[in-house]
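Sequence and predicted structure are below.
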Amino acid sequence: MNTQQQNYEQITAALQRDNILASAAEIQGLFCGMLGGGMPLESQDWVDAVADFVNQGEPLTKEIVQLLTELYNETCQQLLESDFSFALCLPDDAAPINERGQALLEWVQGFMLGFGLHQDDLTNCSDDVKEALEDFADIARMDEQMAEGEEFEQALFEVVEYVRVSAMLCFNELGKSPEEQQSQPKTVH
């Protein structure tokens, strides 16, 4: 079981204990969408966004903030790595296929929400990013049950991989690394 699968189980269980109706997949998707939409890496905007969207605006418990901070930091580190080590926070491959498929839908929905919070002008985006966002919108609307079997496992694997690579594409094109943020002039009002 990789770190993201352990994170998925641990964080989702903690969220359920706090009666928060979200999964670790949805929250990591929200993080990636915010980062891919241009939120600075060191920003803590995600804390309020998570509280607003998954906890009815109520503050998150210290345990949840700590778990999500670890997930956020790990996600940022993976997105910055040049070795494509970024992994989606999804259930273990041994989980039922429909549970993994549902988590992927939640991840994509979280991404779309987070992206929309930080990027509302797609005119300067590449065609690849625009196409990925259109595909994400289609994926987020999928709700068919999948049958068990190698064919469906392969299809789910391919969609997960497409989502993973597309999220990295958005981050690489629109995200802001610490170096980029420092090179941008500060505006004074």
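Okay, I see it.

From now on I want contacts and neighbour counts done on CA atoms only, so please keep to that.
Noted.

what's near enough to touch residue 34?
Residue 34 is in contact with 46, 111, 114-118, counting by Cα atoms under 8 Å, 6 or more residues apart in numbering.

So which of these are in helices?
Judged by DSSP state H, those include 46, 111, 114-118 as members of helices.

which two of those lie the greatest distance from each other?
Taking Cα to Cα, the two most distant members of the ones in helices among the contacts of residue 34 are 46 and 116; they sit 13.1 Å apart.

What strand or helix carries the residue nearest the centre of the chain?
Nearest to the mean C-alpha position of the chain, by Cα atoms, centre = their mean, lies residue 29 at 1.7 Å. Assigned by DSSP states H and E, residue 29 belongs to helix 24-36.

any idea which helix is longest in this protein?
Max-length helix for the chain by DSSP H is helix 150-174.

got the buried residues for that one?
156, 160, 163-174 (16 or more other Cα atoms under 10 Å).

Identify the residues contacting it?
32-33, 35-38, 79, 86-88, 97, 101, 104, 108, 125, 129, 132, 136, 146.

Use this one as the comparison:
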Amino acid sequence: MTQTTKQTTGTPSQPVSFDALADKLLQSGQALSPSEIHGYLSGLLVARHNLSVSQWLNDVAHEFLKTDASEHPAKPLLIELYNNTRRQLKTTDFAVSLLLPDEDTDLGQRVDSLSNWCNGLLCGISTQFDQQSINKKTLSKEIQDILSDFSAIAQVQKRDSSTENDERDWIEVSEYVRMALLVLFNEFSNLPPSNKNQKTIH
């Protein structure tokens, strides 16, 4: 699935596709999940609304690339992904999209990618909010429920076969995740960061 954004003025941003980012990551010998990377970026933006592009490149290099991002073949796409995602989260037209495989991709792979996306988001949030602060009453019940749901989705295993009902379930769950991301972004903006260790919220 292509990760796109809408703009009311100016030239539209170049969309970032799942396959294009996967190819650039493979060029450096890294079989990383584009969905998990986008989830991680989304989690960072939820937890740190003032995240800069340079901070994003440093964080993704440390967490995923394990090398300096400045000369990585995926750098231009990672910058565009940051620009698109940040803009989408700040708009009010609910145009945010998740970086997932195209709809004609095997359902099992799409489920796996959505699971990776949720895991990445939790990891991104946990760079600023540790498990102790999540367990406290700092967060509303709605937010705690969303994080619990994301944790459950992150642990879903893909199936070897699928049915029409499975396809409908995937559409419903992916749409829930997309809308829940907007809720998280808005709610976390009012919370001070906690003393944290970089641990994934599970």
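Received, thanks. What you see is a predicted model; the values in this text were computed from it and never measured.

ok, back up a step: pull up the aligned stretch in the second structure for the helix holding residue 29 of the first structure.
Counting by TM-score structural alignment, helix 24-36 of the first structure pairs with residues 34-46 of the second structure.

counterpart of residue 93 of the second structure in the first structure?
The alignment partner of residue 93 of the second structure in the first structure, by TM-score structural alignment, is residue 83.

What degree of burial does its match show, as a neighbour count?
Look at residue 83 of the first structure: counted by other Cα atoms under 10 Å, it has 8 neighbours.

Leaving out sequence neighbours, find the closest residue to residue 189 of the second structure.
Once flanking residues are discounted, residue 189 of the second structure sits nearest to residue 49: 6.9 Å by Cα to Cα, 6 or more residues apart in numbering.

Check whether the one you found really touches residue 190, as I assumed.
No: here residue 49 of the second structure does not reach residue 190: they are 10.3 Å apart, not a contact under Cα atoms under 8 Å.

Settle it for me: which of those two has more neighbours?
A count of neighbours by other Cα under 10 Å puts residue 49 above the other of residue 49 of the second structure and residue 190, at 16 against 8.

helix, strand or coil for that one?
coil (DSSP: H, G, I helix; E, B strand; the rest coil).

same thing with the one 5 residues further on?
Assigned by three-state DSSP, the conformation of residue 54 of the second structure is helix.

Residue 83 of the second structure versus that one, what's the distance?
Per Cα to Cα, to the nearest Å, residue 54 of the second structure is found 12 Å from residue 83 of the second structure.

more crowded one of the two?
Set side by side, residue 54 of the second structure and residue 83 show more neighbours around residue 83, with 16 against 11, by other Cα under 10 Å.

What's the separation between the counterpart of the more buried one in the first structure and residue 28 of the first structure?
In the first structure, residue 83 of the second structure lines up with residue 73, judged by TM-score structural alignment. According to Cα to Cα, residue 73 of the first structure and residue 28 of the first structure sit 11 Å apart.

And residue 162 of the first structure, by the same measure?
Taking Cα to Cα, one finds residue 162 of the first structure at 16 Å from residue 28 of the first structure.

Average offset of the helix or strand containing residue 149 of the second structure relative to the first structure?
Residue 149 of the second structure belongs to helix 141-154 when elements are defined using DSSP H and E. Compared with the first structure after fitting, helix 141-154 of the second structure deviates on average by 0.8 Å (mean Cα distance after the TM-score superposition for the first structure).

What residues in the first structure pair up with that helix?
By TM-score structural alignment, helix 141-154 of the second structure lines up with residues 127-140 in the first structure.

How about the matching stretch, which residues are buried there?
129, 132-133, 136-137, 139-140.

picking up where we left off before, with the first structure superposed, average distance for the match of helix 24-36 of the first structure?
Stretch 34-46 of the second structure: mean distance to aligned residues in the first structure after superposition is 0.8 Å, counting by mean Cα distance after the TM-score superposition for the first structure.

ok now that stretch, how far from the chain's centre?
Relative to its chain's centre, stretch 34-46 of the second structure lies at 3 Å (Cα atoms, centre = their mean, to the nearest Å).

Then stretch 51-68 of the first structure?
16 Å.

What distance do you get for the counterpart of residue 167 of the first structure in the second structure to residue 169 of the second structure?
Using TM-score structural alignment, the partner of residue 167 of the first structure in the second structure is residue 181. Residue 181 of the second structure sits 18 Å away from residue 169 of the second structure, going by Cα to Cα.

count of residues packed around the counterpart of residue 102 of the first structure in the second structure?
Alignment note (TM-score structural alignment): residue 102 of the first structure maps to residue 112 of the second structure. When neighbours are counted by other Cα under 10 Å, residue 112 of the second structure registers 22.

ok, now which ones touch residue 112 of the second structure?
Each residue near residue 112 of the second structure by Cα under 8 Å, 6+ apart is listed here: 156-158.

can you pick the most crowded of those residues?
residue 158 (15 neighbours).

Secondary structure element for the residue nearest to it when sequence neighbours are not counted, which one?
Distances taken as Cα to Cα, 6+ apart place residue 108 nearest to residue 158 of the second structure, at 4.8 Å, with adjacent residues excluded. Residue 108 of the second structure is part of helix 107-125 when elements are defined by DSSP H and E.
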